[in-house]
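S.K.: Starting from these lines, generate the structure:
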Amino acid sequence: MNFIEQSFSIPFTYKVLFTEALFAGDNPLLRDLLAKHHTANIHQKVLFVVDQGVSEQHATLLADIRNYFADATDWSLVADIVVIPGGEIVKNDLTSFDRILDAINEHGIDRHSYVVGLGGGALLDLVGYVAAIAHRGVRHIRIPTTVLSQNDSGVGVKNSINFRGKKNFLGTFAPPLAVINDANFLKSLPQRAWLGGISEAVKVSLIKDRAFFEWIEANATALRNRHSEAMHYLIFRCAELHVRHIGGYGDPFESGSSRPLDFGHWSAHKLEQLSRFEVQHGEAVAMGICLDCVYSRLDGRLSAEDCERVIGVFETLGLAITHPLLKAEGEHSPLVAGLQEFREHLGGRLTIMLLNGLGVAEEVHDMNTDLIRAAAEELQARC
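M.R.: Reported below is the predicted structural model:
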């Protein structure tokens, strides 16, 4: 039998940059980034897609972006900044998808130009997906504006939209050119968004870094009270752990079924869907972590003391530990059905991360539905 075999590898490199007042005239960070990646003899364009909620909270934002690029010579800002809604709804509505794709087409954004997404994690998911499929991939820069996107979703390589009733059903793995975290955007966040993003830091600490969990535990009150320095450290450390995992775990594009960073997510994804996304992602992850911690305790893996410490952190932060929809009653419980949907999301064997201790995690491939019900009932009773 004759055949031809091809094999090649491509290194991916991107930086997560930290700054304040990104579009101030004396802040060279973005200009330096574009200059570093400038293609000689080609005039490059920059198309911004901005979260409507962020633009409303920062009244001068669009003007600041335009002023920042006013004197540029090697690249030019597309005058028509695309402003679209943020939040999970933007991943469910193809109208925004079409608007971004139309703008890329109408303004001639090619592979030498840039699409810059500025907003929360859902908007960045959408913008990254469109950038990845237009022309088979145009350069993409992320500017996350929430705690959740600055410490988790915005610093990774995944892009997606929801489709046919399934979360993240359409998507790509496409690393950005860079991620820029501007701390100034956090100042205008409502308390709900400020707190929700902390859950992903708790998550990664529980599976990777006990010392980080203990730091969060010691600083939970300061974080709840919006202590800036505490939040800056939390975001940096959480982003660092996520980025290291993506590059060092050996499966950055998730070709296998092992997803350690999805600890607490199997029920969180289902809760988001059941609540029609009224429960935000970070809130759902907090509840999912609590459910899996109680399950781990009931399964003899996690001590009662450690389980209580985890739940106590969320209570101190002011995050709910369960929801009325997180019930496991009856044979056809939507929550238990979420396990099957999560297996499909993994693309193969069911793989769930559970805790054997704080910072000590283990993958399992089966969940006892009776223990799931018991864990859910215990949390419901506690509330």
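S.K.: Going by C-alpha atoms from here, please, whenever you check contacts or count neighbours.
M.R.: Noted.
S.K.: now stretch 52-71: how far from the chain's centre is it?
M.R.: 24 Å (Cα atoms, centre = their mean, to the nearest Å).
S.K.: Tell me which residues touch the closest residue to residue 285 other than its chain neighbours, please.
M.R.: Using Cα to Cα, 6 or more residues apart in numbering and skipping the chain neighbours, the partner closest in space to residue 285 is residue 268 (5.1 Å). Counting by Cα atoms under 8 Å, 6 or more residues apart in numbering, residue 268 makes contact with 281, 284-285, 287-288.
S.K.: host element of residue 268?
M.R.: Residue 268 is part of helix 265-274 when elements are defined by DSSP states H and E.
S.K.: For that helix, buried residues please.
M.R.: Buried residues in helix 265-274, counted by 16 or more other Cα atoms under 10 Å: 265-273.
S.K.: Same check on stretch 366-373?
M.R.: Those would be 371-373, for stretch 366-373 by 16+ other Cα under 10 Å.
S.K.: what sits against residue 88?
M.R.: 122-123, 277.
S.K.: Cross the residues you listed against helices and list the overlap.
M.R.: Applying DSSP state H to those, the entries found in helices are 122-123.
S.K.: circling back to that earlier point, just the contacts of residue 268: which are in helices?
M.R.: Judged by DSSP H, these include 281, 284-285, 287-288 as members of helices.
S.K.: what distance separates the start and the end of stretch 127-138?
M.R.: 11 Å (Cα to Cα, to the nearest Å).
S.K.: Please read the previous query as pertaining to stretch 76-90.
M.R.: 27 Å.
S.K.: So what's the gap between it and the chain middle?
M.R.: Centre to centre, stretch against its chain (Cα atoms, centre = their mean), the figure for stretch 76-90 is 18 Å.
S.K.: just to confirm, which helix or strand has residue 167 in it?
M.R.: Per DSSP H and E: strand 166-173 holds residue 167.
S.K.: One more, please, to line up against the first structure:
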Amino acid sequence: MSVIQQAFQVPYSFNIIFTQNLFSSENKELINFLLHFGDNGFQKKILFLIDEGVAEKHLFLTESIRNYFEGQTQILLAEEILILPGGELVKNNPQYLEQTLLAINNYGIDRHSFVAAIGGGAFLDMVGYASCIAHRGVKHIRIPTTVLSQNDSGVGVKNGVNFLGKKNFLGTFSPPVAVFNDSDFLKTLSDRDWRSGISEAIKVALIKDLAFFEWLEKNAERMVAREIEVMNEQIFRSAALHTNHISSGDPFEMGSARPLDFGHWAAHKLEYLSNFEIRHGEAVAVGIALDSVYSHLLGLISEEDALRIIRVLKTLGFTLYHPSLSENDKQNLLEGLNEFREHLGGRLTITILEKLGKGKEVHEVNFGLMKLAVDRLKLTLD
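M.R.: Below is the predicted model of the structure:
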């Protein structure tokens, strides 16, 4: 027998830039990045795709982008700026992935060029996936426009689309070359979208940082009042915790542990059961509440701690129960658990709470106790 053993490492590094009014002529952050990234011996091009909901609220965005690149010779702006639907629709319908790939082809976006996505987390997921599979990978830039995408999904390394009725069945682990968090995009969010992403900050604080959870408790009402300075601090601290975990652990999830998915196994199923009427962050809030009550029933956290978590989520305005949790004697929920197990590669690993600020990984779920947790959660909210 002959064996050739090959091993190599590929370093990844990217910056998350916090800024305002990204396409103002006075703001040079983006153009300086493009000019100094990669080999200037090649003609660089950039293709922009915009989430339809963002375009509707920022009527002059495409004009601002064109003005920003006017006169640039080292960076050529693709003639067309694509506007596609956002939300799970863009991940569910393959026509939008195909449109993105056709645009990458038609405008000659090669491996020395860039695809920039402006939108929420689902939109960034789809465009990132298209970028990763075109030419075996063109450079993608994320410009998140929601709280959830700025503090969590947009600063990570995952891309994907939904397939066969399963969330992120098709996907890649491939970091963007840069993330630009422009706080001006947050100002036009609906109250529902403003609130939704805060659940991801609650999640990461509960499993990683008690002091941050206490800060979120203290500032919940100020976030509800849409104080932008407080929201910006929440986003920065949440993004830092998420990125620190990714870089220090298992960034491409070679194992089955997914601590950053605390509260998510139920959330993913709830999104589908509601036909995506429930936003991801709203479903995560329900999942956090459910797994917190379950952690209490296991004897890991006190009842007061579980209620403390629920109070913060309620203060933020989340609805923490949905009838589909109880349908068919909780069999829908059991199906969601089994789907999550399959997604992880056959071995279940979920995170529960050992205490506030510290997660604990488990490989089994006492489903009888989980069913009781659903009932207890409903009683708590009645």
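S.K.: Send over the TM-score of the superposed chains.
M.R.: The TM-score (TM-score structural alignment, normalised by the length of structure 2) is 0.98; 381 aligned residues with a Cα RMSD of 0.9 Å.
S.K.: picking up where we left off before, looking at structure 2, which of the contacts of residue 268 of structure 1 hold up?
M.R.: Comparing the contacts of residue 268 of structure 1 with structure 2 on both residues aligned by TM-score structural alignment, their matches' Cα atoms under 8 Å, the contacts found in both are 281, 284-285, 287-288.
S.K.: Would you mind giving the residues you listed as JSON lines with distance to residue 247 of structure 1 added?
M.R.: Converted to JSON lines, these look like this (distance: Cα to Cα, whole Å):
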{"residue": "281", "distance to residue 247 of structure 1": "24"}
{"residue": "284", "distance to residue 247 of structure 1": "26"}
{"residue": "285", "distance to residue 247 of structure 1": "23"}
{"residue": "287", "distance to residue 247 of structure 1": "28"}
{"residue": "288", "distance to residue 247 of structure 1": "26"}
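S.K.: Show me which of the residues you listed are buried.
M.R.: Among those, the ones that count as buried by 16+ other Cα under 10 Å are 281, 284-285, 287-288.
S.K.: so which of those comes closest to residue 41 of structure 1?
M.R.: Distance to residue 41 of structure 1 across these (Cα to Cα) is lowest for residue 281, with 43.9 Å.
S.K.: Report whether the expected contact of that closest one with residue 272 is present.
M.R.: Yes. Taking contacts as Cα atoms under 8 Å, residue 281 of structure 1 lies within contact range of residue 272: 6.8 Å.
S.K.: what about residue 128 of structure 1, helix or strand, and which?
M.R.: helix 121-133.
S.K.: any idea of the angle that helix forms with strand 166-173?
M.R.: Helix 121-133 of structure 1 runs at 50 degrees relative to strand 166-173, counting by axes from the mean of the first three to the mean of the last three Cα atoms, to 10 degrees.
S.K.: Just the buried residues of helix 121-133 of structure 1, please?
M.R.: For helix 121-133 of structure 1, by 16+ other Cα under 10 Å, it's 121-132.
S.K.: Then stretch 167-175 of structure 2?
M.R.: Buried-residue list, stretch 167-175 of structure 2, by 16+ other Cα under 10 Å: 167-168, 171-175.
S.K.: quick one: contacts of it?
M.R.: Here stretch 167-175 of structure 2 has contacts from 12, 14, 129, 132, 156-163, 252, 268, 343, using Cα under 8 Å, 6+ apart.
S.K.: Need the three-state assignment for residue 361 of structure 2.
M.R.: strand (DSSP: H, G, I helix; E, B strand; the rest coil).
S.K.: Can you give me the neighbour number for the closest residue to it other than its chain neighbours?
M.R.: Closest residue to residue 361 of structure 2 apart from its sequence neighbours, by Cα to Cα, 6+ apart: residue 351 at 4.5 Å. Counted with other Cα atoms under 10 Å, the neighbours of residue 351 of structure 2 add up to 23.
S.K.: aligned partner of residue 351 of structure 2 in structure 1?
M.R.: Here residue 351 of structure 2 is matched to residue 353 in structure 1, going by TM-score structural alignment.
S.K.: Going by secondary structure, that match is in what exactly?
M.R.: Here residue 353 of structure 1 is assigned to strand 352-357, by DSSP H and E.
S.K.: Before we go further, residue 254 of structure 1 is sitting in a strand, right?
M.R.: No. Assigned with three-state DSSP, residue 254 of structure 1 falls outside any strand and is coil.
S.K.: gap between it and residue 356 of structure 1?
M.R.: Applying Cα to Cα, the value for residue 254 of structure 1 to residue 356 of structure 1 is 24 Å.
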